[in-house]
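Enquirer: I'd like to go over a predicted model; first the sequence, then the structure.
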Amino acid sequence: MMETVEQFLEYLEVERGVSPNTLAAYATDLSQFHSFLKEERAFQRWADVRRDDVMAFLLFLKERKYAASTVTRRISAIRSFFAFLLQEGKLRQDPTEGIELPTVARRLPRVLSMEEMDDLLELPARSNSPIALRDRAMLELAYATGLRVSELVELKLGDFNLAAGEVRVRGKGNRERIVPLTETAAQALREYLELGRPHLARNAEQANLFLNRRGRPMTRQGFWLMLKKYAEELGLDDVTPHTLRHTFATHTLRRKADLRSVQTMLGHASIATTQIYTQLATEQLHESYEEAHPRAKE
C-alpha cells in the first residue's frame, strides 16, 4: 500500500510543485493513516477503504487530542491522496466525499507574467538541436493548451491535426476532449516532427510524441527537470509544470476568453475550479495598469 503513497508523493512533487516540507508532512500523515488501517481495521488495499473508515480515523485523532489544524491537514492529505487514486483509475469512489473540514484560505497559484512566459519560450529557440526542438515544442504546447503534464507526456503521434489546429487529449477518467492549438505551437510541433524527433526515435513503432535522449517516452519527471533548468536560467522561482497550466488559464481569461470555454480546454469537471483564474487575471490586470498608467501611482 505504501508504494502507492510513494507514487502520489512523486506526483505532488513533479506535477504540483509541492514544497519539500509539505511532502514530508503528507508522508507522515498518510503513514499514520496506513498504520491505523492495518492495525485497527485490518485493511490490505486502498480500494477497500470506505467513508466510515475515514470517519473512524478522524475520531481516532480527536480522541488523542490532536490540534484542529493537524486534524485538518491529516484529512486534507487523505482527501488529496484518494483524489489521485480516482484520477489514476485505482478507485471507483472517493471515501472522503461528504466529510467537512474547517474552511482554510486558499493560496492563489503562481502565474508567470506574459514577459516571463515569452522569455521562457525563447530559451530553447536559441538552438536547433533535436532536444531544443523538443523542449520548445513541449513548452509552446503546454502554454497554448494548458494540458496537465501527465496529459502532455502521454500524447501520441496520432493525437494531432495540425491542419485543423487541434489536439485530442485523454484527461482524468479517460475522458477525451479537443483543444485548439495556436499557430506558434503548431509550427513548433512541425519543426520538432520534421527535424527533431527523427533523430531521437530509436524504434519506428514508438507512438509517443515526445521522446528523451534514449528514444524512450518523456516522463513527468523529465519534463519537470527540463522546465526547472530553463526557469533557473531566467532566475524564476517556484516554476512547475502546473505553473504553465495556471499561466495558460490566467492569460487566456485576461484576453476575455469565455469561462466555459476555458473550463472545457482545461478539462475541469466543475466550473468552480476554473473560476479561481478569473481572480488571478483581474489581479494581473491591476498590476499591469499600475505599472503602465502615468497617474496610477500618484
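Expert: Arrived safely.
Enquirer: make it CA atoms for all contacts and neighbour counts henceforth
Expert: Noted.
Enquirer: could you pull out the helices in the protein for me?
Expert: For the chain, applying DSSP state H gives helices covering 2-14, 20-40, 51-63, 68-87, 114-122, 130-145, 149-153, 183-191, 197-200, 220-234, 241-254, 259-266, 271-292.
Enquirer: flag every buried residue along the last one.
Expert: Within helix 271-292, the residues that qualify as buried are Thr274, Gln275, Ile276, Tyr277, Thr278, Leu280, Ala281, Gln284, counting by 16 or more other Cα atoms under 10 Å.
Enquirer: so for Asn161, which of the helices of the chain sits nearest?
Expert: Asn161 lies closest, by Cα to Cα, to one member of the helices of the chain: helix 183-191, at 9.3 Å.
Enquirer: try this one next to it:
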Amino acid sequence: MELFFKYLQYEKRFSPHTITSYQTDLCQFQEYLKEVYDLEDISQADHAIIRSWVVTLVQKDLDSRTIHRKIASLRSFFRFLVQQGKLERNPTLRIKAPKLAKKLPAFIEEDAFTQLLDQSEFSADYKGFRERLILELLYGTGMRLAELTNLKLADIHLASSTLKVLGKGNKERILPLNTSLATSLSQYLVKRQEAFPNNNSPFLFVTDKEAPLYPKYVYRVVKKYMSSVSTAVKNSPHVLRHSFATHLLNRGADLGAIKDLLGHASLAATQVYTHNSIEKLKAVFEKAHPKA
C-alpha cells in the first residue's frame, strides 16, 4: 500500500487530502478483512468479499457519496496491483455502487454575506483582520480550503489585483481580486507585519504562534460568523465556494468562465450550479407570473 500511496503522490500528483482519504478507505477495508475473514493481505480479497463489505457500509447508513468514494479507492488500488503484475484481474470491476442521491450545492443568499461583514464585529488586532480576510477570500475568489491554507505571500500580486493558487493536481490558476478584497488584503499585510515583524514564514496566513494556518481553524472561523446569517446545516468553507459560483451564474456569468475560476477539470463538475439557478428562476416565475 505504501508503494501505491507514493504512486498517487508523485505520479498521479493527488492532493494530500485525497491521499489521506485513500489511506483511510484502504485501512478500513483491511480491518474488515482481518476481523471478518481473518485475511492479512488485501490482494487476497475477491469479488464476493468486496461486495460483502459494500453491503455492510450500506447497512451502516453511510452517505452514498462516501460509499462511492470508498469503492473508487479500492478500484484504484486493485488496478494498481494489476499494473504491477501482482494480480491477473481487478475484482472490483463487477462491484455496483449504490445510486447517488442528487444534492444541490448549499449556498447563502447574495445579501447574507454583505450582512455578515457589516454586522459582525471583527477585533482591531491581527486576529480580527485574519478572520475577515479568510471569509472574504473564500467568497470573493471561490478557492478551496486547501488552496487558502497553502497561499504564499509570493502568490499575492496587488499591483495587478490578482493572486495565484495551486489547485488539485498541482495545477496553478490566476484569480482576479475585486477592489474591496484587494483593499482588505493590503490592510491585512500591514497588520501581519506589525504583529510579527521578524516572521519569515512564506505563508500568507499564520496562527498566533506564527505557524501555518490549519484547516480546522478555518472551519471554526466560517462556522462562527456564518451561523449568524445562514440557517444551513453545514456552514463550511465549501458553502462559500458554492455561493461564489451560484451568485456569478445568477448574474449572467459564462459557465466556462466559472469553470476556470473554480479550477474544475471539466464543465460536468460546474454544471451542477445551473440547477440552483433554474430553481431560482422557477421561484421567481411562480411568484410573479399571473398564471403561475
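Expert: All right, it came through fine. Everything numeric in this text was worked out from a predicted model, so none of it was measured.
Enquirer: drop the TM-score for these two in here.
Expert: Remark: TM-score between the superposed chains equals 0.72 [TM-score structural alignment, normalised by the length of structure 2]; 259 aligned residues with a Cα RMSD of 3.9 Å.
Enquirer: on that earlier part again, biggest separation within the buried residues of helix 271-292 of structure 1, which pair?
Expert: Taking Cα to Cα, the two most distant members of the buried residues of helix 271-292 of structure 1 are Thr274 and Gln284; they sit 16.3 Å apart.
Enquirer: quick one on the thing from earlier: adding distance to His268 of structure 1, write the buried residues of helix 271-292 of structure 1 out as TSV.
Expert: Below are the buried residues of helix 271-292 of structure 1 laid out as TSV (distance: Cα to Cα, whole Å):
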residue	distance to His268 of structure 1
Thr274	7
Gln275	10
Ile276	12
Tyr277	12
Thr278	15
Leu280	17
Ala281	18
Gln284	22
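Enquirer: closest one of those to Ser261 of structure 1?
Expert: Taking Cα to Cα as the measure, Ser261 of structure 1 sits nearest to Thr274 out of the buried residues of helix 271-292 of structure 1, at 10.1 Å.
Enquirer: aligned partner of the closest one in structure 2?
Expert: Under the alignment by TM-score structural alignment, Thr274 of structure 1 pairs with Thr270 in structure 2.
Enquirer: repeat for Met218 of structure 1
Expert: Using TM-score structural alignment, the equivalent of Met218 of structure 1 in structure 2 is Leu213.
Enquirer: ok, its match - contacts?
Expert: Residues near Leu213 of structure 2 by Cα atoms under 8 Å, 6 or more residues apart in numbering: Thr149, Phe205, Val206, Thr207.
Enquirer: show me just the buried residues among those residues.
Expert: Thr149, Phe205, Val206.
Enquirer: find the nearest non-adjacent residue to the first one, please.
Expert: So that's Thr149 of structure 2. Leu213 (5.7 Å; Cα to Cα, 6 or more residues apart in numbering).
Enquirer: Arg254 of structure 1 reaches Leu285, doesn't it?
Expert: Yes. Look at Arg254 of structure 1 against Leu285 with Cα atoms under 8 Å: they come within range, at 7.3 Å.
Enquirer: measure the residue nearest the centre of structure 1 to Lys229 of structure 1 for me?
Expert: By Cα atoms, centre = their mean, the mean C-alpha position of structure 1 lies nearest to His242, the distance being 3.9 Å. Note on His242 of structure 1: its distance to Lys229 of structure 1, by Cα to Cα, to the nearest Å, is 15 Å.
Enquirer: could you do Leu244 of structure 1 as well?
Expert: Leu244 of structure 1 is 15 Å from Lys229 of structure 1, where distance means Cα to Cα.
Enquirer: more neighbours: which of the two?
Expert: Counting neighbours by other Cα atoms under 10 Å for Leu244 of structure 1 and for Lys229 shows that Leu244 has the greater number, 27 against 12.
Enquirer: show me what the more buried one aligns to in structure 2.
Expert: Aligned partner of Leu244 of structure 1 by TM-score structural alignment: Leu240.
Enquirer: how about the contacts made by the closest residue to that match other than its chain neighbours?
Expert: Excluding the flanking residues, the one nearest Leu240 of structure 2 by Cα to Cα, 6+ apart is Tyr139, at 5.0 Å. Neighbour list for Tyr139 of structure 2: Leu240, Arg241, Ser243, Phe244 [criterion: Cα under 8 Å, 6+ apart].
Enquirer: and Tyr139 of structure 2, what pairs with it in structure 1?
Expert: By TM-score structural alignment, Tyr139 of structure 2 lines up with Tyr143.
Enquirer: what do you get for Asn250 of structure 2?
Expert: Checking TM-score structural alignment: Asn250 of structure 2 goes with Arg254.
Enquirer: quick one: contacts for Lys99 of structure 2?
Expert: Ser64.
Enquirer: ok, now with 10 Å
Expert: Listed by Cα atoms under 10 Å, 6 or more residues apart in numbering, the contact set of Lys99 of structure 2 reads Ser64, Arg65, Ile67, His68.
Enquirer: gap between it and Thr246 of structure 2?
Expert: Between Lys99 of structure 2 and Thr246 of structure 2 the computed distance is 25 Å (Cα to Cα).
Enquirer: check Gln59 of structure 2 too.
Expert: Distance from Gln59 of structure 2 to Thr246 of structure 2, by Cα to Cα: 35 Å.
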